[in-house]
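>>> what's the 3D shape of this:
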Amino acid sequence: MKLATYNIQYGIGRDGAYDLARAVKTVATADVIALQEVERGFARTRRDDQPALIEALLPDRHVVYAPLFDRDASERLADGRVRNARRQFGVLTASRWPILSARAEILPKHDGGAFFNLTTGFLETIIAAPAGPLRLLNIHLGHLSEPERLDQIAALARRLAGAADDGGPWSGSDRDAHEWESPEPAPAPIATVLMGDFNTAPGEAAYAALAALVSPEGEAFVDAWTAAAGPGEPAVTYYTNPAQGAFEDSRIDHIFVPAWLGSRLAIRIDADADGSDHQPVFATIPALGRAANAAGDETPEI
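The predicted structure is shown next:
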């Protein structure tokens, strides 16, 4: 299974040109794709409905969009009717396999005063991967401050802990005559993976808090880059950008996997991608099943 995470900056590349297809093409070979900063209804991107365009660009994928930021963009027409429209900004997950369920959650936001800040959060999806259901959290943490990110990670920790006990997106059976079309039990994920733009780099307090998270399956997480490439390997996912408050190159886009997968994956950062102000991160997992991992089986890539 090939995973990819990419903050596409709504399709505006390092050259300043808007080209959504260029950004999407960069990660199109991955089986499961987590995109951040996907929008609809903004003038800077021609008022495009980017989730719909991405779905068209990836016609063989299952797609779910979570608009973590949502504001009014409607207008009243001359005849008094309202043309409803929303201006939205969020995350999108695409998968080669069915997305069995999806839940979005807004994370805590701090008031930055004169400094621009907006709501962020994550999209939890359960993906019907060949080896068993995979829980994927497509995450975008805030850029405002370290205290905000620490609050967000604390909320994320509570959500992960609660997921072990809430029975999934649905539970039990429906006695109502109006069927919910879900007679099967909710899927029980065999692994949880966290991917996205975390706006925090190794050595920072928020990164340490991320590394201390525990999955609903009771597993510790590891940074896939550190586990597979080694902490000494050069790695940049966001280059120096003083206009955005970034005064040095950093690695702020991550993939966290269960510790038992850490030694079995391959990872790379596409340093040549120019479809955004971030660089995409790819991880290839040869097997999801813990039994195969414990036995040392050479399970084919899934």
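
>>> For the rest of this, base every contact and every neighbour count on C-alpha atoms.
Noted.

>>> All the strands of the chain, residue numbers only.
For the chain, the strands identified by DSSP state E occupy 2-7, 32-40, 62-72, 75-76, 82-83, 86-95, 99-106, 121-129, 132-140, 191-197, 221-223, 253-258, 266-269, 281-284, in order along the chain.

>>> what sits against the nearest residue to Q279 once chain neighbours are set aside?
In this structure, Q279 finds its nearest non-sequential neighbour in T237, 4.5 Å apart by C-alpha to C-alpha, 6 or more residues apart in numbering. Residues in contact with T237 (C-alpha atoms under 8 Å, 6 or more residues apart in numbering) are 249-253, 269, 271, 278-281.

>>> where along the stretch 201-302 of the chain do the helices fall?
Remark: helices of the stretch 201-302 of the chain, listed N- to C-terminal, are 205-211, 224-229, 290-295; assignment by DSSP state H, counting those that start in this stretch.

>>> Show me which positions of the last one end up buried.
To tie it back to what came earlier, the one meant is helix 290-295. Within helix 290-295, the residues that count as buried by 16 or more other C-alpha atoms under 10 Å are N293.

>>> which strands and helices sit next to it?
For helix 290-295, there is no helix or strand it packs on, judged by 3 or more C-alpha pairs under 8 Å, 6 or more residues apart in numbering; DSSP states H and E.

>>> Could you export the strands of the chain to JSON lines, including columns for mean neighbour count and distance to P51?
Below are the strands of the chain laid out as JSON lines (neighbours: other C-alpha atoms under 10 Å; distance: least, C-alpha to C-alpha, whole Å):
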{"stretch": "strand 2-7", "mean neighbour count": "25", "distance to P51": "14"}
{"stretch": "strand 32-40", "mean neighbour count": "25", "distance to P51": "7"}
{"stretch": "strand 62-72", "mean neighbour count": "19", "distance to P51": "7"}
{"stretch": "strand 75-76", "mean neighbour count": "11", "distance to P51": "22"}
{"stretch": "strand 82-83", "mean neighbour count": "10", "distance to P51": "20"}
{"stretch": "strand 86-95", "mean neighbour count": "23", "distance to P51": "7"}
{"stretch": "strand 99-106", "mean neighbour count": "18", "distance to P51": "15"}
{"stretch": "strand 121-129", "mean neighbour count": "24", "distance to P51": "14"}
{"stretch": "strand 132-140", "mean neighbour count": "24", "distance to P51": "15"}
{"stretch": "strand 191-197", "mean neighbour count": "24", "distance to P51": "17"}
{"stretch": "strand 221-223", "mean neighbour count": "24", "distance to P51": "28"}
{"stretch": "strand 253-258", "mean neighbour count": "25", "distance to P51": "21"}
{"stretch": "strand 266-269", "mean neighbour count": "18", "distance to P51": "24"}
{"stretch": "strand 281-284", "mean neighbour count": "23", "distance to P51": "21"}
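
>>> can you list these in a markdown table and add distance to A295?
Formatted as a markdown table, the entries for these read as follows, by distance: least, C-alpha to C-alpha, whole Å:
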| stretch | distance to A295 |
| --- | --- |
| strand 2-7 | 22 |
| strand 32-40 | 26 |
| strand 62-72 | 32 |
| strand 75-76 | 61 |
| strand 82-83 | 60 |
| strand 86-95 | 28 |
| strand 99-106 | 29 |
| strand 121-129 | 20 |
| strand 132-140 | 18 |
| strand 191-197 | 17 |
| strand 221-223 | 21 |
| strand 253-258 | 17 |
| strand 266-269 | 19 |
| strand 281-284 | 20 |
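
>>> Could you also give me the structure for this second sequence? I'd like to compare it with the first:
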Amino acid sequence: MAASGSSEFISRCGHPNSAWQSQNAVTRKEKRMNTAPNGGQARRIIRQRAMALGVDTRGKLGASPAHRKPRLSRAKTFHNLPPMNNPSPVRRKLRPPNWLLLVLLVPLVAGCASRSVPEPAAPATFRVMTFNIHHGEGLDRRVDWERIAAVIRAEGADLVALQEVDRGTARTARRDLTAELAALTGMTGIFSNNFAFQGGEYGNAILSRFPVRHWTNLHYRMLRPGEQRGLLLAEVEVRGRPLRFLNTHIDYRPDDTERLANVEEIAAAVAAWVGQGSAVIVAGDFNDVPGSRVWRRLGEQFHDAWELVGTGDGFTFPADAPRRRIDYVWFAPTNGLRPLRAWVPETQASDHRPVVVEFAWP
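Next up, the predicted model:
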């Protein structure tokens, strides 16, 4: 602290004498007497005068020049001087305000937090369901699409492949089942008409919690008379990436000729996507069991999710006492897509039980 500032400070405290000037006087005399032959007596005199002024010189006299500067004793430091009604700027500088301490500490705390190691991000997951809903008719023969919606919500499905869906038919009171289920689940609905029925339409549908970018419906080339079957294809955007999601319901007759022809068309429809490494999922009612020719042909291009992560037999039909596994979720082993687990919820909302698969997509 400069001598002029100290003198101003002391004088504003109401002291008649300047402590700093007195110290300077003592220091100059101390230097002269320390070099005199009778240095011991000189030091005693200096101490006596210094103590009278409140200057602590113990251990300092006779030391090296760097340590000769006297200092105020603890008994009469600035902090112990009488209180002032109007503190000087010098005193205000000695004690920084609390807000300044906070400002200085915040970057330190933030710096410590920024050095912490972040937890590894969990892989993004989503759930796929396939469900033959039997136009909303349950085992009690009541048409109740609210029960169907309740199953979808309970399982937390993000993509749903629905088979045997009515729109505007007499047996479902001319209602649009896809639109109603979409409203009940908060999802986007897509309906594909495969043939006319009871004054309305009959086919498959997709419900998606993700944005739908494009969709189309392909009719299979049927080899013999019977119900027209189809393949509903949709491109959805899952967290910024495209996913091809396909839904189908193929022929039910004991002879697998029609089913084999249907799966050949599925393979052709997705060949380009699979070849490019795109993420592809095919779900639906395939009306055939594991180990069959239909199952083996699909296995040449896709993986059966239940075979990899399912527990138990995976039977889905009939719903009251399932004895057959005919509902599947297949996926192309590309683009990092992999199943985590699969299960079959118990329900009597339809004559089939649904299959749910949870996928991870890093």
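
>>> Quick check: TM-score for this pair?
Superposed pair, TM-score by TM-score structural alignment, normalised by the length of structure 1: 0.71. Supporting alignment: 233 aligned residues with a C-alpha RMSD of 2.5 Å.

>>> Tell me which stretches of the stretch 1-150 of structure 2 form strands.
Shown for the stretch 1-150 of structure 2, the strands assigned by DSSP state E, counting those that start in this stretch span residues 55-56, 71-72, 125-132.

>>> how about TSV for those strands, with distance to V280 of structure 2 added?
Rendered in TSV, the data for the strands of the stretch 1-150 of structure 2 read as follows (distance: least, C-alpha to C-alpha, whole Å):
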stretch	distance to V280 of structure 2
strand 55-56	87
strand 71-72	83
strand 125-132	12
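
>>> Can you say which of the ones you listed is nearest to E164 of structure 2?
Proximity to E164 of structure 2, assessed across these by C-alpha to C-alpha, is greatest for strand 125-132 (6.1 Å).

>>> who does that closest one touch, helix- and strand-wise?
By 3+ C-alpha pairs under 8 Å, 6+ apart, strand 125-132 of structure 2 packs against strand 159-167, strand 279-285, strand 327-331, strand 355-360.

>>> Swap in 10 Å and give it another go.
Where contact means 3 or more C-alpha pairs under 10 Å, 6 or more residues apart in numbering; DSSP states H and E, strand 125-132 of structure 2 is packed against helix 145-155, strand 159-167, strand 200-208, strand 241-249, strand 279-285, strand 327-331, strand 338-343, strand 355-360.

>>> I'd like these laid out as CSV, including distance to F131 of structure 2.
What follows is those, written out as CSV (distance: least, C-alpha to C-alpha, whole Å):
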stretch, distance to F131 of structure 2
helix 145-155, 9
strand 159-167, 5
strand 200-208, 10
strand 241-249, 10
strand 279-285, 7
strand 327-331, 8
strand 338-343, 12
strand 355-360, 7
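
>>> what's the closest of the ones you listed to E265 of structure 2?
For these, distance to E265 of structure 2 was read as C-alpha to C-alpha. The smallest value, 11.3 Å, belongs to strand 241-249.

>>> With structure 1 overlaid, report how far the closest one is off on average.
When structure 1 is overlaid, strand 241-249 of structure 2 sits 0.9 Å from its aligned residues on average, using mean C-alpha distance after the TM-score superposition for structure 1.

>>> Read off where that strand ends up in structure 1.
Aligned using TM-score structural alignment, strand 241-249 of structure 2 spans residues 132-140 in structure 1.

>>> do stretch 92-106 of structure 2 as well
Residue span in structure 1 matched to stretch 92-106 of structure 2, by TM-score structural alignment: none.

>>> likewise stretch 130-138 of structure 2?
Residues 5-13 of structure 1 are where stretch 130-138 of structure 2 lands when matched by TM-score structural alignment.

>>> gap between the two ends of that stretch?
16 Å (C-alpha to C-alpha, to the nearest Å).

>>> List the contacts of the counterpart of D31 of structure 1 in structure 2.
D31 of structure 1 maps onto D158 in structure 2 when the alignment is built from TM-score structural alignment. The contact partners of D158 of structure 2, by C-alpha atoms under 10 Å, 6 or more residues apart in numbering, come to 125-129, 152, 185, 187, 207-210, 238, 358.

>>> could you redo the last one with a cut-off of 7 Å?
By C-alpha atoms under 7 Å, 6 or more residues apart in numbering, D158 of structure 2 lies in contact with 126-128, 208-209.

>>> just L194 of structure 1 next, same as before
By C-alpha under 7 Å, 6+ apart, the contact set of L194 of structure 1 is 136-138, 255-257.

>>> try it again with 10 Å
Going by C-alpha under 10 Å, 6+ apart, the list of residues near L194 of structure 1 reads 5, 34, 122, 124, 135-139, 210, 215, 221-223, 254-258.

>>> same deal with E204 of structure 1?
Under the criterion of C-alpha under 10 Å, 6+ apart, the contact partners of E204 of structure 1 comprise E146.

>>> re the thing from before, the contacts of T237 of structure 1, buried ones only, as a ChimeraX selection?
Listed next is the ChimeraX selection for buried residues among the contacts of T237 of structure 1, using 16+ other C-alpha under 10 Å:
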select :250,251,252,253,269,278,279,280,281
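
>>> which of the contacts of T237 of structure 1 does structure 2 keep?
Counting by both residues aligned by TM-score structural alignment, their matches' C-alpha atoms under 8 Å, the members of those that carry over to structure 2 are 249-253, 269, 278-281.

>>> Let me have those residues in JSON lines, adding distance to R40 of structure 1 as columns.
Formatted as JSON lines, the entries for those read as follows, by distance: C-alpha to C-alpha, whole Å:
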{"residue": "D249", "distance to R40 of structure 1": "29"}
{"residue": "S250", "distance to R40 of structure 1": "28"}
{"residue": "R251", "distance to R40 of structure 1": "27"}
{"residue": "I252", "distance to R40 of structure 1": "25"}
{"residue": "D253", "distance to R40 of structure 1": "23"}
{"residue": "I269", "distance to R40 of structure 1": "27"}
{"residue": "H278", "distance to R40 of structure 1": "20"}
{"residue": "Q279", "distance to R40 of structure 1": "22"}
{"residue": "P280", "distance to R40 of structure 1": "21"}
{"residue": "V281", "distance to R40 of structure 1": "24"}
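
>>> and R47 of structure 2, how many residues sit next to it?
The burial metric for R47 of structure 2, expressed as a neighbour count using other C-alpha atoms under 10 Å, is 20.
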